[in-house]
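Peer 1: Sequence plus predicted model, see below.
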Amino acid sequence: MPPAVQAEEKVASPWAEAWYSFKKNKLAVIGMMIVLFFILLAIFAPVIAPEGINDQKLDARLQAPSADHWFGTDDFGRDIFSRVVFGARISLWVGTFAVMGSIVIGCLLGILAGYYGKWIDAVISRAFDIMLAFPSILLAIAIVSVLGPSLQNALIAIAVINIPNFGRLIRSRVLSVKEEEYIMAARAVGMKDSRILFQHILPNSMAPIIVQGTLAIATAIIEAAALGFLGLGAEAPNPEWGKMLADAKQFMIQAPWTMIFPGIAIMLTVLGFNLMGDGMRDALDPRMKS
């Protein structure tokens, strides 16, 4: 087979075509590189960090960035660079697993609401509406206040507040997909609902979920940092970026580097996920293609 024909067949695959479109988006590629950088930073944190995250040197308190301490030191003499590097593990862990939990529960509820309709749809949709009536961060604060301040409870709160977003997204997708001819044919031959839902409807509804999930990780990282800043997330001495900002606010004038570098880490991580998510949306959404 001629090489040109082989290339056309490869691009003909929906996912291959999406990847081809994604690669042409320079900002999306930059976002992916930023995300990969922080993922590698988190994986190899013990190798990259020059000092332990809790190694205190009281004679080196609040030192400015230097060759010995690239990002300076905090009020306990701890190396800020090491803590920022290890903080990538916490932020990515919270963001990823919170969104995964939201996707699983939200998709399950959204599929049931969209496929069966009637009172099931009414109950689930009204529950989503009630949750969305509250500002997300206030709802997260309320949940953590009930469960108790901790990193695990912050993860649960972030997962809960994002469930309606995925639930409503998958519900709208199911409402359109279930009217397709191949779904009607599957019903006509007596295929079970569970098989229709998880073998036909769900796989054909994953593109918007993937895009929303990527963007939601960025939001989850910000929410985790906000809870940490308010003292409702990670507890000392965990090097969570939001908690680091909270601990450094009293030294903002005296030692601004204690806030600058954790803030830059949050900004770059969120920027990376947002750029990558926008690129995935453009690549997977047929309406964005000429």
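Peer 2: Sure, I can see it. Residues are numbered from 1 along each chain as shown.
Peer 1: Going by C-alpha atoms from here, please, whenever you check contacts or count neighbours.
Peer 2: Fine.
Peer 1: ok, residue 148 to residue 141 distance?
Peer 2: Here the criterion is CA to CA, to the nearest Å. By it, residue 148 lies 10 Å from residue 141.
Peer 1: same question, residue 244
Peer 2: From residue 244 to residue 141 the distance is 19 Å (CA to CA).
Peer 1: of those two, who's got more company?
Peer 2: Using other CA atoms under 10 Å as the criterion, residue 244 and residue 141 rank with residue 244 on top: 27 against 22.
Peer 1: pretty sure that one contacts residue 261?
Peer 2: No: applying CA atoms under 8 Å, one finds residue 244 not in contact with residue 261, separated by 9.7 Å.
Peer 1: Contacts only, for the nearest residue to residue 242 once chain neighbours are set aside.
Peer 2: Leaving out its chain neighbours, the residue that sits closest to residue 242 by CA to CA, 6 or more residues apart in numbering is residue 225, at 3.8 Å. Residues in contact with residue 225 (CA atoms under 8 Å, 6 or more residues apart in numbering) are 91, 233, 240, 241, 242, 243.
Peer 1: this is the other structure I want to compare:
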Amino acid sequence: MNTNSLVFRFQKTTKVFFGRGFVTVFSTLFIVLLVLLSIAAPLFCQDPLKQDLIHRFSKPSLQHILGTDSFGRDIFSRLIYGTRISLMASLMSGLLAAIIGISLGLVAGYFEKFVGALIMRMVDAQLSIPPLIFSMIICAILGSGIWQTVIAIGIGMIPTYVRLVHGMVLTLKENDYIIAANIIGQKNRKILFRHLLPNCYPSIIVLFTMNLGSAILSEAGLSFIGLGIVSPNISWGCMVSEGYPYLAKVPLLAIIPGLLIAIVVICFNFIGDGLRDALDPRLRGKL
């Protein structure tokens, strides 16, 4: 495929994605804005760990845009710095799940007899346990922390990738070009990663985007009950947990990070919908 063809496809895909309406554009810009703010946080935010017990529970002001928490720490700064860890944890857990899940799905779909059956039975066994409960079990074993949370959430999301890729490979390997590749003696590794995997990319990208929202929710849930990210590290889930005891007195401590979690999850879902329409050739022609 030449460069002009790739550029044309990219332009068309981008046009369809941003042509879905205001919601998709807003969702994308909102996520981009959060990422930029988190990167530039040291330039305009106060120290999120600095305590000022004299000014506990301060109301919003010019000095503290969203007020302060129970230790006098600036809520706005903690939100922005918490964005770093929350988004990083969701991204890393998503990558972990995608790498392992895609590899297992390719193998299970292509070698569908003993190896494939064994992998799918293991996936079915894991799916019998709700993902959040499964992640809680892993966190209880590994302990609390950023990377422990990433591993727990990532392992919990692996089955979704395995089942998606497995189903697609079962269909794709019956195509003539795959049969021809087998006949001429191409290695299985080349068939898997050069012929089968590229055809799975659109669906994988959509699933990965939507799973980012699920990962943020999982991190928030684990951190809320003390099994995920804990202080002095800052995440949105950790902020909700710290603000919950003061919900009646200062509801904003828990409501603000909780609301941000909800908005970001919804944004990722809208972005996933937009990518699905933009990457699916059957839908592209209708939009």
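Peer 2: Sure thing, it's come through. These numbers come from a predicted model, not from an experiment.
Peer 1: Can you tell me how far the aligned partner of residue 224 of the first structure in the second structure is from residue 18 of the second structure?
Peer 2: Per TM-score structural alignment, the equivalent position to residue 224 of the first structure in the second structure is residue 219. Residue 219 of the second structure is 29 Å from residue 18 of the second structure, where distance means CA to CA.
Peer 1: Comparing the two, which shows the higher neighbour count?
Peer 2: residue 219 (31 against 18).
Peer 1: if I look at the more buried one, how far off is residue 244 of the second structure?
Peer 2: Separation of residue 219 of the second structure from residue 244 of the second structure (CA to CA): 16 Å.
Peer 1: ok, how many other residues are close to residue 154 of the first structure?
Peer 2: Using other CA under 10 Å, the number of residues around residue 154 of the first structure comes to 28.
Peer 1: And it? What does it align with in the second structure?
Peer 2: Residue 154 of the first structure maps onto residue 149 in the second structure, by TM-score structural alignment.
Peer 1: Which helix or strand lies directly C-terminal to the helix or strand harbouring its match?
Peer 2: In this assignment (DSSP states H and E), residue 149 of the second structure forms part of helix 146-172. Later in the chain than helix 146-172 of the second structure, the nearest helix or strand by DSSP H and E is helix 176-183.
Peer 1: Same question for that following helix: list its buried residues.
Peer 2: Neighbour-count burial for helix 176-183 of the second structure flags residue 178 (criterion: 16 or more other CA atoms under 10 Å).
Peer 1: which bit of the first structure covers that helix?
Peer 2: Using TM-score structural alignment, helix 176-183 of the second structure pairs with 181-188 in the first structure.
Peer 1: residues in contact with the matching stretch?
Peer 2: 177, 178, 193, 196, 200, 201.
Peer 1: residue boundaries of the strands in the first structure?
Peer 2: Using DSSP state E, the first structure contains no strands.
Peer 1: residue ranges for the helices of the first structure, please.
Peer 2: Taking DSSP state H, the helices of the first structure run over residues 3-12, 14-24, 26-43, 45-48, 80-116, 118-132, 136-147, 151-177, 181-188, 193-196, 206-229, 241-248, 257-284.
Peer 1: Relative to the second structure, and after superposing, what's the average distance for the second one?
Peer 2: Yep, that's helix 14-24 of the first structure we're talking about. For helix 14-24 of the first structure, the mean distance from the matching residues in the second structure following superposition reads 2.2 Å, by mean CA distance after the TM-score superposition for the first structure.
Peer 1: swap in the fourth one?
Peer 2: Its aligned residues in the second structure lie a mean 1.7 Å from helix 45-48 of the first structure after superposition (mean CA distance after the TM-score superposition for the first structure).
Peer 1: who touches the match of residue 224 of the first structure in this structure?
Peer 2: 86, 89, 90, 149, 153, 228, 229, 237.
Peer 1: Can you match those residues up with the first structure and say which hold?
Peer 2: By both residues aligned by TM-score structural alignment, their matches' CA atoms under 8 Å, the contacts of residue 219 of the second structure still in contact after alignment to the first structure are 86, 89, 90, 149, 153, 228, 237.
Peer 1: Please tell me which one of those counts the most neighbours.
Peer 2: residue 153 leads these on contacts (other CA under 10 Å) with 32 neighbours.
Peer 1: Tell me the counterpart of residue 30 of the first structure in the second structure.
Peer 2: The alignment partner of residue 30 of the first structure in the second structure, by TM-score structural alignment, is residue 26.
Peer 1: What's the local residue count around the corresponding residue of the first structure for residue 61 of the second structure?
Peer 2: By TM-score structural alignment, residue 61 of the second structure lines up with residue 66 in the first structure. When neighbours are defined as other CA under 10 Å, residue 66 of the first structure has 10 of them.
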